[in-house]
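# sequence? don't have it. structure:
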């Protein structure tokens, strides 16, 4: 489905409820599969979380997780320690291009048995579940945090727990801390000191009910909308000031882009404030919140200011090469972007072309990051249904704010 977003002068103030965090939900679903007396509320209604639930309930040998990268990583570890179960874990064409070798090699250090069905280092993979032979593993520290979290989530179910040694500089620390905090919430002890993570074994836990915080990555699009508006506010829930999610940095980042955040119990209100904008040209390190990069870059483009974003090395192995995709689409709109393996520099610009068609590259965040530009110009969005991967109600919520959205 392609959509046309007509230009609107401003948005209507409103209150919206955002679905639960995909990151928190998927971690808790793995823990619930290992410890069934965990209850989960405000579960994400994203495609990724629904695919995770379906996979965990499946008795089939072939488990297809489509585009769900988190599910691929977490389920690789989960099925690897399911003694006696054989599973072929596969996904979409893009998923078969996304590397899994680092996680597979870490699990092989534990004695797990995993083979590649096609290209070495990439899905689909054949997993023969078995009880690990050791309780220590090492891997590079600058890899995707999902590899590390996958190991952390299965760790308490192992007879002697698990010690994970990270070699080099650790990136995506907030996601590691999120996993550690959720383990603690359900009663599992773990420690992260220097470059070593130690998770204690746990045979059983007391019944627990966990409420998932709403997704901060999804909140980023409303920060962008408010930043690009003239004078408005949007209230969204359910959020907390002491969040486990690294993307909660948005509240601080968007101060520079004219958005004030007010916390009130379980909601946040985003309000446009007047004042000089910070061009973010001296460098903003997003290594702890890379999923916000697309939104921030597009916001700056819409405001006509430049930005320099770093810490983006993981974006090249997401649903698409997000750095290349951002460069392509912003330049179609009249911007100028320079990218490296790790960074993006946007030059200031004075105008935005109208009626440009934005390609989404099967990437939900491309569709949602560019949508707020309807406050500046009319545009088209290809494959708009891709938002269901993380935020199925996105277009409905934009309509509640007064966006004019038509099928094209």
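Great, that's in hand. Values in this document were obtained by computation on a predicted structure and should not be read as measured data. Numbering: from 1, shown residues only.
# use CA for all of it now, contacts and neighbours both
Noted.
# What is the burial count for residue 236?
Burial measure for residue 236: 18 neighbouring residues, criterion other CA atoms under 10 Å.
# Hmm, it is touching residue 15, no?
Yes: with contact defined as CA atoms under 8 Å, residue 236 counts as touching residue 15 (5.6 Å).
# Next, the contact list for the residue nearest the centre of the chain, please.
Centroid-nearest residue in the chain, with CA atoms, centre = their mean: residue 291, separated by 5.6 Å. Shown in contact with residue 291 (CA atoms under 8 Å, 6 or more residues apart in numbering): 217, 247.
# Over to it. Which of the three states is it?
Here residue 291 is helix, with the state taken from DSSP: H, G, I helix; E, B strand; the rest coil.
# Kindly report the same for the one 5 residues further on.
Reducing the assignment to helix, strand or coil with three-state DSSP, the entry for residue 296 is helix.
# if I look at it, how far off is residue 403?
Between residue 296 and residue 403 the computed distance is 20 Å (CA to CA, to the nearest Å).
# hang on, residue 327 in a helix?
Yes: counting by three-state DSSP, residue 327 is part of a helix.
# okay, pairing it with this:
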């Protein structure tokens, strides 16, 4: 399905946009709930990724069993660690054709250091993988620090169920520290003792945890598209989102600071909503941002800059090469189609300032939800079409309806 978005103006008095729980927090808590049945969760993400994760964790573990996570990268990493710990259970963990191109060897080798029994069914180093659950007896593991933080979080989440806990040594410069800290904070919330000093992380064992309910904060990655919409709108535009905290565990909360440079102010209200306001014209000619702690908002920022006619130099993006698509090349292709001058390296994107946007172009999404949502705000500048628009269900199923409810004109064609 292609969606055609017409040049529009956001309603002056928009309704509150209710965004469901963070996918990152939800998937971590779903795994912890599977390990500790005394945990309940409120404000779960309604994303496709979280639904896949929940289904895999709640279904009966027949032997042997096949689990297909489709495009859900977080589920692939977290479930690999979870199933490695399920004694006497055998699982074939697989996914989409793109998932079979996304590396998992570093996580598999780390789990094997702990005693896991995991083998590759097709290509060495990539899904699908066969996991024979067993008691993991070792308590020390080391792995490269620059890899996806999901590998590290997968290990940390199962750590309290290991007899002696876990000590993780990270070799080199650490990527996406906020996501590691999110995992540790959630472990602390349920009563697990942890420490993170230098390149060494320790998680103490915990047989059981007290009965408790944890409420998931709404997803900051999903909020990024509304920040872009406000940035590309007229002064005076306001949008209210729920529900967010000033002391967020999510790295993408840095949006508050980044979008201030684009003329967007964020007000934290007493009822846990935030109000985004366009208060001034962006006066920057270019922005230079290091995004290694928040790579998921790189696409949004690049498109915002293009829509504002300013340049950007975005770095720290090496993990984007192995996402749903090669996000750097995808951004280059689609921005160029719209009239931008873009260069990318293996870890950075460089956009030159430009005041011209080509109209009536179709943006290819590459089966990547973030491509669809990042480019949608450009409809505030020119008519644009989004190919395979349904991919947003991976993280934000209500996205197109929320746009319509806030004044966007959207029509669909097959």
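Looks like it arrived, so ask away. All of these numbers come straight from a predicted model, not from anything done at the bench.
# re earlier: can you find the partner of the residue nearest to the centre of structure 1 in structure 2?
With TM-score structural alignment defining the correspondence, residue 291 of structure 1 maps onto residue 296 in structure 2.
# Would you confirm that residue 84 of structure 1 contacts residue 112?
No: applying CA under 8 Å as the test, residue 84 of structure 1 and residue 112 come out as separate, 11.5 Å apart.
# contacting residues for residue 284 of structure 1?
Counted by CA under 8 Å, 6+ apart, residue 284 of structure 1 has contacts 308-310.
# which of those has the most neighbours?
Neighbour-wise, these (other CA under 10 Å) top out at residue 309, 24 neighbours.
# ok, that one - contacts?
Residues in contact with residue 309 of structure 1, defined by CA under 8 Å, 6+ apart, are 280, 283-286, 293, 343-345.
# what does residue 318 of structure 2 give?
Residue 318 of structure 2 neighbours (CA under 8 Å, 6+ apart): 346-348.
# hmm, try it at 6 Å
Contact analysis of residue 318 of structure 2 by CA atoms under 6 Å, 6 or more residues apart in numbering lists 346-347.
# So what does it match up with in structure 1?
Alignment note (TM-score structural alignment): residue 318 of structure 2 maps to residue 313 of structure 1.
# again, but for residue 139 of structure 2
Match for residue 139 of structure 2 (TM-score structural alignment): residue 135.
# My read is that that match contacts residue 162, right?
Yes: checked against CA atoms under 6 Å, the pair residue 135 of structure 1 and residue 162 is within contact range at 4.6 Å.
# And these two? Which one has more around it.
residue 162 (24 against 18).
# now residue 66 of structure 1: how far from residue 125 of structure 1?
On the measure of CA to CA, residue 66 of structure 1 and residue 125 of structure 1 end up 14 Å apart.
# Measure how buried residue 204 of structure 1 is and give me the count.
14.
# Skipping its backbone neighbours, what lies nearest the alignment partner in structure 1 of residue 90 of structure 2 in space?
In structure 1, the residue matched to residue 90 of structure 2 (TM-score structural alignment) is residue 86. Nearest in space to residue 86 of structure 1, with sequence neighbours left out and distances taken as CA to CA, 6 or more residues apart in numbering, is residue 128 at 4.5 Å.
# In what element of secondary structure is residue 106 of structure 1 found?
Per DSSP states H and E: residue 106 of structure 1 is located in helix 101-109.
# Show me the helices in the stretch 101-250 of structure 2, by range?
105-113, 149-158, 177-189, 220-231 (DSSP state H, counting those that start in this stretch).
# okay, the last one sits on what stretch of structure 1?
Residues 216-227 of structure 1 are where helix 220-231 of structure 2 lands when matched by TM-score structural alignment.
# Repeat that for the third one.
Helix 177-189 of structure 2 corresponds to residues 173-185 in structure 1, going by TM-score structural alignment.
# Identify the residues contacting that stretch?
244, 246.
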